[in-house]
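Visitor: sequence isn't available, so here's the structure alone:
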């Protein structure tokens, strides 16, 4: 069993050296904590899959500190990709680009001809990547299927003893993983995974470009082209159901089912927006923040799912939200955490 080190900011040089010699280092980004390894080394990258228990056909995102690194990693890319970088890097946007043959471990790309690349907007992440001097493959630093970590303590809960160390940078910001996009031959931007950069933000930045959401097409690829497309993710141990509809009906419906579950001896939990949290009768009601500030819910979601686990809650209901703006990414993560269990109540 590995003795997992917790580094503070002054330990970044040691963490960078650990990455260079093929070790596994968790680090904070503006989205969630990532689990990093040298993306060129199959041995190092295999360690990520082993520590997380991650399916090998699920590709990894490569993190860089400077655009000059792209020349070693990818083939020439469309001008629009460069414009996306100018507008949204550093930031929570991953761009799928043509991978340069032999530049990265095939485990990173899952043997696809492309690779997702991003530049995180977090000072500790950028300093680590800069000092390491290697491209870093980094999925979220949690056991596969578990809620993503937004604190160093979450990383240790899942991966303590499995990785070399974690840089403790406090709570992450956005709280949801990056948006993943790919560019189509006709110049359109396709969103493969919603995240911190919303569909609306992309359309505002590029009004003349067609922006397509994967959710709009209903496509379910047999082989995922990016992380977060195929597998159930972010799941608590208890059974989660997302409920949407008129406020009064949602509250009555959840309270009725929570009462039935308690009679069966099941501990119950509810994730609710601030405006309604006081109306629920469950063993544990957690406040997602205002329904008018979905950034609060995005920031709190994964930590709340872990709190429900800590409390031993077996049956969970969550209020849903409308998919506009950050709501698209929030509902994507909620539904994946629920394994697709969702109820929409009529008026």
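Guide: Good, I have the coordinates. Just so it is clear, the structure is predicted and the values come from calculations on it, not from any experiment. Numbers count the residues shown, from 1 in each chain.

Visitor: use CA for all of it now, contacts and neighbours both
Guide: Noted.

Visitor: tally of neighbours for residue 305?
Guide: Neighbouring residues of residue 305 were enumerated by other C-alpha atoms under 10 Å; the total is 26.

Visitor: now it: closest residue in space that isn't a chain neighbour?
Guide: Setting aside the residues directly before and after it, residue 305 is nearest to residue 236 in space (C-alpha to C-alpha, 6 or more residues apart in numbering), at 5.6 Å.

Visitor: from residue 281, how far off is the one you found?
Guide: Relative to residue 281, residue 236 is positioned 20 Å away (criterion: C-alpha to C-alpha, to the nearest Å).

Visitor: can you check residue 81 too?
Guide: Look at residue 81 and residue 281: by C-alpha to C-alpha, they are 49 Å apart.

Visitor: below is an additional structure, to be compared with the one above:
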């Protein structure tokens, strides 16, 4: 059931549904989330069951902005290190998740049983309206992974979510997601900032905001905390994804010639094919625009029944790091 996220009545109905221990899908600026009361382990178990997600694979907890943010952080996390506080000030609300040390006895299921927990304050107005209404109903935050079956392509519209879970799930429609890929994840639990997942917020922006060098995962001796979206294979459509440079793409199309079938191509380069059966979409030259389109393009190709999706490898620079990460995991 899709409800208009601009409706106060719909927001109130969603908040009551969440307070009762049920699931609600909601929009964020990154992708649509599948939400449950993060403080209710039984409700959170419903997320794992609906997605088919392993219960030890942690979820991100979404928090309300404004005057209640500090209290919400304190509810779920132990005191943040100074560099993490600087990131909160710089990027919340926004597409940044911080992995921090969890308060004992709180949100155990959402944390996947770990001593750390992922926290985010989303910027989408519908998400914030829902979180504020939830707080008024005694729900301090929402555990909210992407609203899709585990390992599949993330949803960026309400109709994507409905296609995954059918009509029984209450879905707040906030329009297409503006960022289009999941949040940047920075681990703040080991004394230094460590990048676990790239996103729209870049390395340079994180370093400038927190005043410290952002470490790569390989630089820190202790094991990474488990975090959302960091499995090698993830974000995968039904069709097989393959990354190639423009020259390799053109060579492959030339070899197949007029016989090419069931193939979709997403590229920045202008490519030629003798086949009239190749589906082609133009990848934007701008990284942010490509990120916004990425999951919708993969879903559209799947819907048209292709067996192979050939994608031109994104440029090797920090602006494209989030797009490159998602495509590499889709191809894995």
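Guide: Sure thing, it's come through. The shown structure was predicted, so the numbers you read here are calculated from the model rather than taken from an experiment.

Visitor: out of residue 236 and residue 281 of structure 1, which sits in the busier spot?
Guide: Summary of the neighbour comparison: residue 236 of structure 1 and residue 281, criterion other C-alpha under 10 Å, with residue 236 having more neighbours (24 against 18).

Visitor: am I right that the more buried one is in contact with residue 310?
Guide: No - Residue 236 of structure 1 sits out of contact with residue 310 when judged by C-alpha atoms under 8 Å, with a separation of 9.9 Å.

Visitor: residue 283 of structure 2 against residue 270, yeah?
Guide: No - counting by C-alpha under 8 Å, no contact exists between residue 283 of structure 2 and residue 270, whose distance comes to 10.0 Å.

Visitor: between those two, which one's more packed in?
Guide: Taking residue 283 of structure 2 and residue 270 together and counting by other C-alpha under 10 Å, residue 283 has the greater number of neighbours (21 against 9).

Visitor: aligned partner of the more buried one in structure 1?
Guide: Under the alignment (TM-score structural alignment), residue 283 of structure 2 pairs with residue 288 of structure 1.

Visitor: and the residue with the largest distance to the centre of structure 1, how far is that from residue 256 of structure 1?
Guide: With distances taken as C-alpha atoms, centre = their mean, the residue sitting farthest from the centre of structure 1 turns out to be residue 263, at 35.5 Å. Here the criterion is C-alpha to C-alpha. By it, residue 263 of structure 1 lies 11 Å from residue 256 of structure 1.

Visitor: find the residues that touch each one of the two.
Guide: Counting by C-alpha atoms under 8 Å, 6 or more residues apart in numbering, residue 263 of structure 1 and residue 256 have no contacts in common.

Visitor: what about the helices in structure 2?
Guide: Taking DSSP state H to define them, one finds helices in structure 2 at 8-19, 41-51, 69-76, 82-91, 125-136, 158-165, 203-210, 246-256, 287-303, 321-331.

Visitor: closest one to residue 184 of structure 2 among the ones you listed?
Guide: Between residue 184 of structure 2 and these, the shortest gap by C-alpha to C-alpha is with helix 321-331, which sits at 8.0 Å.

Visitor: for that closest one, name the packing helices and strands.
Guide: With contacts taken as 3 or more C-alpha pairs under 8 Å, 6 or more residues apart in numbering; DSSP states H and E, helix 321-331 of structure 2 sits against strand 240-244, helix 287-303.

Visitor: and it, which stretch of structure 1?
Guide: Going by TM-score structural alignment, helix 321-331 of structure 2 lines up with residues 328-338 of structure 1.
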